[in-house]
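Engineer: Structure here, sequence nowhere to be found:
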């Protein structure tokens, strides 16, 4: 089975309403409103891409995108609540409060050498604003399963690329020559991994083979764009599968080179176990509808190189906190060259790391102060993962779990026992510091 298809415009396969399972009741109210208003204004109007794919698979789409023959400027004339965005691809965003319906004009298959608003750099498409027909637009899309159109005119599904057949067979197939399509946009390699993990599809062999060879092309992608792709890979409920597939194709090291280097040369099992447990934890929380923050996710992904560097700095004489702060700064600076991490996530990520050594300090008032830290819960969850993976003793995690559950007197007793058992200071000195027999202030 070949991945390369004849990209000449062909007669589409029309699947009438009785022969597919898409219902307007399952399309968002705002997307339906955009479809009908464009139609009423005299333009072609289709639901396209992942929304159609997921509806056909019986899944709930995350986004609903619209394709039309109206230019972005014409879309803006139809919708007062519309904003035009993008340089690489000019798009119209129709706003309904926090809900945004993305409207794209049909793209052309015009050759890049011909005049028009299209630009390439080293084979990578950096701007493409030449408009065409729905037939051309379908064949310009990345995967066949994303080139399916739901027509609001007669409620049919329009298939120009054999996407319905691949959808039913569970096959992920690129449109066109795989090498060329990956070079046009290297992010398509990450999309192939994401769809394969999310949908459980098999990547067509001709589309899969270049994944092992072209990973270095990701270095030309802006770090900010890769940040968005990483979130899609790891925060869709299939983080573990995505992680495993990325490593299988050699793509993980292009995104997190320091982490891959540490995992590839680590003698113990706990580093890879730690990442796997972190991915499993993320997937479980998403399935249960619990919040997941990118700060925790990135803290997990970068922990091993940070931990190793902090150990070397401590061996050189730095204090635990200074060692961790310096290691976090150095690894983060290297990471930002590949995948950017906004400060709203990198700051709490580093706080999670910096609090880890404080869990070992269970004497005096330190446990009480740590318990009131705004980032305590995330840091505690991080500690649990470290214990589960075998990096730290389970007793330490169990102590902090119990400490949170006890009342004031029982907490004081736990701290006194920790004082007696730490072996670092003589008991006489600890007794001199206590001014009264009153329990320690839990504040």
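Structural biologist: Good, I have the coordinates. Predicted model, so just to flag it, every value in this text is computed and none were measured.

Engineer: from here on, contacts and neighbour counts on C-alpha atoms
Structural biologist: OK.

Engineer: which residue is nearest the middle of this protein?
Structural biologist: Nearest to the mean C-alpha position of the chain, counting by CA atoms, centre = their mean, stands residue 231 at 1.6 Å.

Engineer: doesn't residue 295 make contact with that residue?
Structural biologist: No - Residue 231 lies out of contact with residue 295 (CA atoms under 8 Å); the separation is 10.8 Å.

Engineer: quick one: the helices in the stretch 101-250 of the chain?
Structural biologist: Secondary structure of the stretch 101-250 of the chain by DSSP state H, counting those that start in this stretch: the helices cover 134-140, 163-169, 178-184, 187-199, 205-208, 223-234, 239-248.

Engineer: any idea which of these is most buried?
Structural biologist: Ranked by average neighbour count under the criterion mean count of other CA atoms under 10 Å, those are headed by helix 134-140 at a mean of 22.

Engineer: who touches that one?
Structural biologist: Defining contact as CA atoms under 8 Å, 6 or more residues apart in numbering, one finds that helix 134-140 is touched by 7, 9-10, 68-69, 106-109, 147-148, 160-161, 175.

Engineer: same question, stretch 267-283
Structural biologist: 234-240, 243, 263, 292, 297, 300-301, 304, 385-386, 388-391.

Engineer: thinking again about what came up before, residue contacts, the residue nearest to the centre of the chain?
Structural biologist: The neighbours of residue 231, taking CA under 8 Å, 6+ apart as the test, are residue 294.

Engineer: alright, now check it against this:
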């Protein structure tokens, strides 16, 4: 008799209470997975485990992606061998993890992650710990049916068997992949409370795979969104990188907005976007994310510092405008806004200084693009963050054409030789068009006005 597994709906994950559902094996002629598309190292792990008498299956995202005819980056294996038994089979294996004890089999730069089937209930013989309903350690081992039930989404609970090349389905995940549907296994509210980051995973995977989130899975997200504030800031930072630097940043951002998660993750940005009636800041942000996706697609480098400069720019603009409205001088207001936005954000998402400091430089350099004084121009061109700041300036044209003259000048400045640029600046200064040569009184009047960044 098959072990009890969940059917679609809102039934909590209780192995003793769930209705029976016979395991299903989808034969090779009814799916698209071929061993040619599987990492040779993953196949080595699978075959060695099988030869040693253990059950071993390719599992999770790799199976899902192969069914969608995508190319997985990672290949994970699930087995009934314990981590210690896996280590005995592979000299190139190391054990990691406290919350989930895992085996990593290392082949050069590729790591095949091997996880032991985990059970849903603890008879006291395993190692499971919950804190306030959250699973902080889960090393209770069980069967493949148990393992399928405890996974998050049905599309991630599929197993590829090398002995007959079938796909094993215990929760209806095969049909959900065909229908491009994200569906939680078990009661959605219970699963989100168990691990609030699952709400982000639902949005991220839906964006990545072009899936829809099943209504019962989506419904609790706006209500439970504040629970993300209790997640580890370092973990949220890693989730943000996965969400925005993997080629699907635009649909991810739109998903965060649609499901009520943006205000928890980026509260100052969400507030700034709501107050920006023209929508200019949102247009700029989405254009920047689209360019990030294009760079990923072209296999070009992307920067977390530039990403967060973009994501938090609306918050910076709003904070800067507020400080200047209080009569604070421009330069002091800029420094205060930079510090305030950064300090507030790191309470939720742990932004390392190696990214937050360049982010701040990108912001502060924006006000220096209006200068045409020779020394300042050459100093800015030599600044290590110039190119990122210039790219950001160009992006700001989406929000306001007030920067068009600056973009044109700095575009030409980069294309000019040093001598030609110097001569051009000296000629402009002699003609009285050097903005930095204006009378002090006029400069002071300009300082009291809001800069374009704050008005966007």
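Structural biologist: Structure's in. What do you need? Everything numeric in this text was worked out from a predicted model, so none of it was measured.

Engineer: what TM-score do we get after superposing?
Structural biologist: The TM-score (TM-score structural alignment, normalised by the length of structure 1) is 0.90; 426 aligned residues with a CA RMSD of 2.2 Å.

Engineer: on that earlier part again, can you find the partner of the residue nearest to the centre of structure 1 in structure 2?
Structural biologist: Mapped onto structure 2 by TM-score structural alignment, residue 231 of structure 1 lines up with residue 241.

Engineer: if I look at that match, how far off is residue 311 of structure 2?
Structural biologist: Note on residue 241 of structure 2: its distance to residue 311 of structure 2, by CA to CA, to the nearest Å, is 12 Å.

Engineer: try residue 446 of structure 2
Structural biologist: The value you get for residue 446 of structure 2 to residue 311 of structure 2, if CA to CA is used, is 28 Å.

Engineer: neighbour-wise, which of these two wins?
Structural biologist: residue 311 (21 against 12; other CA atoms under 10 Å).

Engineer: Secondary structure class of that one, three-state.
Structural biologist: What DSSP: H, G, I helix; E, B strand; the rest coil gives for residue 311 of structure 2 is helix.

Engineer: these two touch, right, it and residue 270?
Structural biologist: No - using CA under 8 Å, residue 311 of structure 2 makes no contact with residue 270, being 9.8 Å away.

Engineer: Please identify the buried residues of the helix or strand where residue 412 of structure 1 lies?
Structural biologist: With secondary structure defined by DSSP states H and E, residue 412 of structure 1 is part of helix 408-421. Neighbour-count burial for helix 408-421 of structure 1 flags 411, 412, 414, 415, 416, 418, 419 (criterion: 16 or more other CA atoms under 10 Å).

Engineer: can you tell me which residues contact the third one?
Structural biologist: Pointing back at residue 414 of structure 1 there. Counted by CA under 8 Å, 6+ apart, residue 414 of structure 1 has contacts residue 403.

Engineer: again, but for the fifth one
Structural biologist: When the contact criterion is CA under 8 Å, 6+ apart, the partners of residue 416 of structure 1 are 363, 364.

Engineer: try the last one
Structural biologist: Residue 419 of structure 1 makes contact with 362, 363, 364, 430 under the criterion CA under 8 Å, 6+ apart.

Engineer: per the alignment, the first one corresponds to what in structure 2?
Structural biologist: Using TM-score structural alignment, the partner of residue 362 of structure 1 in structure 2 is residue 372.

Engineer: you'd agree residue 85 of structure 1 is up against residue 102?
Structural biologist: No - Residue 85 of structure 1 is not in contact with residue 102 according to CA under 8 Å; the separation is 10.0 Å.

Engineer: Between these two, which contacts overlap?
Structural biologist: With CA under 8 Å, 6+ apart, residue 85 of structure 1 and residue 102 have common neighbours 91, 92, 93.

Engineer: residues contacting the last one?
Structural biologist: Think residue 93 of structure 1. Taking CA under 8 Å, 6+ apart as the test, what residue 93 of structure 1 contacts is 82, 83, 84, 85, 100, 101, 102, 103.

Engineer: Looking at residue 85 and residue 102 of structure 1, which is more packed in?
Structural biologist: For residue 85 of structure 1 versus residue 102, neighbours defined as other CA under 10 Å are more numerous around residue 102 (20 against 12).

Engineer: That one pairs with which position in structure 2?
Structural biologist: Match for residue 102 of structure 1 (TM-score structural alignment): residue 113.

Engineer: Now do the strands in the stretch 51-200 of structure 2.
Structural biologist: Here the stretch 51-200 of structure 2 has its strands, by DSSP state E, counting those that start in this stretch, at 56-59, 76-79, 93-96, 102-107, 110-116, 127-131, 134-139, 158-161, 166-169, 181-182.
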